[in-house]
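Student: Give me a model of this one.
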Amino acid sequence: MVTISAALPCVLSLNNHLTRMLNSVRQLTGLVKVLQRSLKHRFKGIFVNVGMEESDEHSGQLPFSETIYMFSALLDPNFCLFWLDHDVLAAEDVKRKVKEKLLDMTMSEMENVSFPVGSSSGEDEQEEPPAKTAHLFMGYHKKKKQHVTSSAMTELNAYIKVASEEDETDCIKFWSRHMKDFQKLYHFAMRVLGVPATSAPVERVFSHGGLIMRPNRSRLTANTLSNLIFLKCNTVLE
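Tutor: A predicted model of the protein is given here:
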């Protein structure tokens, strides 16, 4: 299950909801302001990255300022760039700059993705056919159209168009279906979307390990313990 992609849209949507509440409720406005202020402080890195807050040069590393939150939201077809249009409460020129910066960073990452051995990058080299023997009127034949490989920009724009038109709610199924259509973007998406949003899944792995490695099973080898934990944590895949 993909979880990292929901972090940024959830924070921005919650902030948008609190902003609307300030304009509609008459009571408890102080509570709403405190909640919104706390949200912006806790996730300040996200608000700075989308142009809704100014960065303090002396604050050091801001919380949640990593670009993976923007990358994952973009690469999840359920969110894509919808959060930028609906929940980024900033001027249109600010939104445009954020969008351009995000797309530029994504294309740069796509170019740096290394493809696994045996996979195709969409730029397979085709063997040239053997030269034909010269004959009369040989030069009259039409030239064959050369194969033009899609650039990172073309692939990214095509993905955004498809994501805005399809109603697929399962991110994994979407990328499984389009892995050959957006090969460069697919490999980058698998790297980004595989990151868990919290440490809870990792903590559950250690919990399973503690339940398996009991005092009466102290002679288990490291390899056997690793295999048992793997099977226990992946029983839902059966």
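
Student: Could you use CA atoms for every contact and neighbour count after this?
Tutor: Will do.

Student: so where does the residue nearest the centre of the chain fall, helix or strand?
Tutor: Centroid-nearest residue in the chain, with CA atoms, centre = their mean: residue 72, separated by 2.2 Å. For residue 72, the host element (DSSP states H and E) is helix 68-75.

Student: Can you spell out which helices and strands pack onto the helix or strand just after that helix?
Tutor: The helix or strand immediately downstream of helix 68-75 is helix 82-86, counting by DSSP H and E. Applying 3 or more CA pairs under 8 Å, 6 or more residues apart in numbering; DSSP states H and E, one finds that helix 82-86 makes contact with helix 7-22, helix 92-112.

Student: One more, so I can put them side by side:
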Amino acid sequence: MALLYFICKDLRPFHIIEGEGFKNLMKEVAPFYKVPSATFIKKKLAEKYEVTSLLFKQRLLNAEWVCVTCDIWTETMAEKGFLGLTVHFLEGTSMCSRDIGVTELKTNHTGEYIFDRMRFILSNWNVPISKVRCVVADNGANMVAGIRLLVGESNYLPCFAHTINLISEATLKDDVIKVIINKVRNIVKFIKNSVNNSDKLRKIQIDSGASEGSVKKLILDVSTRWNSVFYMIERFLLMVRPVTIILIDNSNAPDMPSPQEIEILKQLLPILRPLEYVTKEASGERYVTISSVIPMLNCLVKQINLVQTANDIVKQVKTTLLKEIDKRFAKIEFNSNVAIATLLDPRFKALHFQNATACGIAIQKLKQLVKSTTPSSSDGGAGTGGDSDDDSTNKEYDFWEIHKQLAMGQRNRKRATNDDEVTLYLSNSVSYLKSSPLKEWEEMKLMFPMLYKQARQFLVVVATSVPCERLFSKAGAIMTKNRNRLTSKHLDKLLFLGGCSHEEFFA
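Tutor: Okay, here's the model as predicted:
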């Protein structure tokens, strides 16, 4: 079983155990152990999947609500299309997630066909459609059509990270900025694609006093992830001097950005930094994300506005960025799933709403939901815990500085005393930023039993479909040239078992 765990967890091909090197290793480690065949391991894969999937189905059965993320991936070697699904649910105060399906798409990717495949995967895991709180995906027309057929218009949520990516792409389309970024990209490729240049870069850093462990490499951006452009620029600016030395010594080197262009990059980075933070923060799987969308957007706009620049080109980038954010998120506060989740996050409540009408609508909808809710009989306290938001020892970039100022003002207001759960809850002070909203609700569920049930329903939703993108990153690692005959059934099982913890796998 340990061999199977090794193959699933480390994304190894089955035939690795039949290689001469592996057999020699096992002979040294365990001389009397007979290494099984790949056929035997495949059989054990099916058996282990059968047992482990049954246990996971029970966990899904116990979940009140689930959120699903989905995406389509094309495997380039075999030119096959795959639909992937991940499921997210709450267990106590923990956010849980798992890859539950990678199925090959054998006909045209129509909305009806995608709907059929999604329904098939959910059915395999005994997840009724009525339990699916939201489906999160990018805005591809066929994908959206399939999701609407599955759960309806109101329960489709566009991927927040995908929208941020579109905003970034539109912002960085400025002709001057594109030229400078292309210069940086060409330099990064020039150095990374040459062993000699890479060695020189390393040697220059060591000669300057850097230790082996602190030597840095240049970063090349990836077209599908805008924040990789940010990391590429950030690292380049950090290494301008050693890079310049390498380029000067090479007549075939690409053009170095001028001092004026480097200054533009330096002034551009603080404008992009809040966007990078939001992209990273929204893509988590182990903590609540949907309720942070509206607060992050409010802080994002204000953080960008705080950045001062004297450069006209950077000023234009800043203006474009703010316009793009406004254009693509203009109606976000009217999205019930996002707005109500924000209200139900004890850290934020109504603190960050910029549209009073949208906030009022969300509060009224929440009150209507509470009226139709049966109280929970679970035990719990009524307080709200957490440590102070004040972190005066941390002098680094603080994205949430604006939120902390708002929270401080809200805590000084007079609280409501009536017995309306929603009004009383919203009038209480917000929890501290570093607190867990799920743990906060466990402490408040006796005081707000109806709201507690709504919180468990709305906070299960994730903000992005990044978990499904991570699933396909794993799939890509599995579908190598050594494994291009791997069936989609084996791929599905490998990905599921690879997502198991050590305790789950050996249970």
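
Student: Need the counterpart of the residue nearest to the centre of structure 1 in structure 2.
Tutor: Using TM-score structural alignment as the criterion, residue 72 of structure 1 maps onto residue 341 of structure 2.

Student: quick one: contacts for that match?
Tutor: For residue 341 of structure 2, the contacting residues are 290, 291, 455, 458, 459, by CA atoms under 8 Å, 6 or more residues apart in numbering.

Student: Sort out which of those residues are in helices and list them.
Tutor: 455, 458 (DSSP state H).

Student: could the contacts of residue 341 of structure 2 go into a markdown table alongside neighbour count and distance to residue 490 of structure 2?
Tutor: Converted to a markdown table, those look like this (neighbours: other CA atoms under 10 Å; distance: CA to CA, whole Å):
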| residue | neighbour count | distance to residue 490 of structure 2 |
| --- | --- | --- |
| 290 | 24 | 33 |
| 291 | 29 | 36 |
| 455 | 22 | 37 |
| 458 | 27 | 34 |
| 459 | 28 | 33 |
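
Student: So which of the contacts of residue 341 of structure 2 is the closest to residue 483 of structure 2?
Tutor: residue 290 (37.3 Å; CA to CA).

Student: so what corresponds to that closest one in structure 1?
Tutor: Under TM-score structural alignment, residue 290 of structure 2 pairs with residue 4 in structure 1.

Student: Residues contacting stretch 304-321 of structure 2, please?
Tutor: Contacts for stretch 304-321 of structure 2 (CA under 8 Å, 6+ apart): 167-168, 170-172, 174, 176, 264, 267-268, 270-271, 274, 322.

Student: Mind picking the two most distant members of the residues you listed?
Tutor: Within the contacts of stretch 304-321 of structure 2, two members stand farthest from each other by CA to CA: 176 and 274, at 21.8 Å.

Student: The two: which is more packed in?
Tutor: Between residue 176 of structure 2 and residue 274, residue 274 has the larger neighbour count (other CA atoms under 10 Å), namely 22 against 14.

Student: How about that one: what's its closest non-neighbour residue?
Tutor: Counting by CA to CA, 6 or more residues apart in numbering, residue 300 is the residue found nearest to residue 274 of structure 2 once chain neighbours are left out, at 5.9 Å.

Student: Aligned to that neighbour, what sits in structure 1?
Tutor: Aligned partner of residue 300 of structure 2 by TM-score structural alignment: residue 14.

Student: Residue 103 of structure 2 now?
Tutor: Mapped onto structure 1 by TM-score structural alignment, residue 103 of structure 2 lines up with nothing.

Student: Please list all residues in contact with residue 103 of structure 2.
Tutor: Contacts of residue 103 of structure 2 by CA under 8 Å, 6+ apart are 82, 83, 84, 117, 488, 489, 492.

Student: Roughly how far does the alignment partner in structure 2 of residue 110 of structure 1 sit from residue 186 of structure 2?
Tutor: The equivalent of residue 110 of structure 1 in structure 2 is residue 370 (alignment by TM-score structural alignment). Going from residue 370 of structure 2 to residue 186 of structure 2 by CA to CA, to the nearest Å gives 57 Å.
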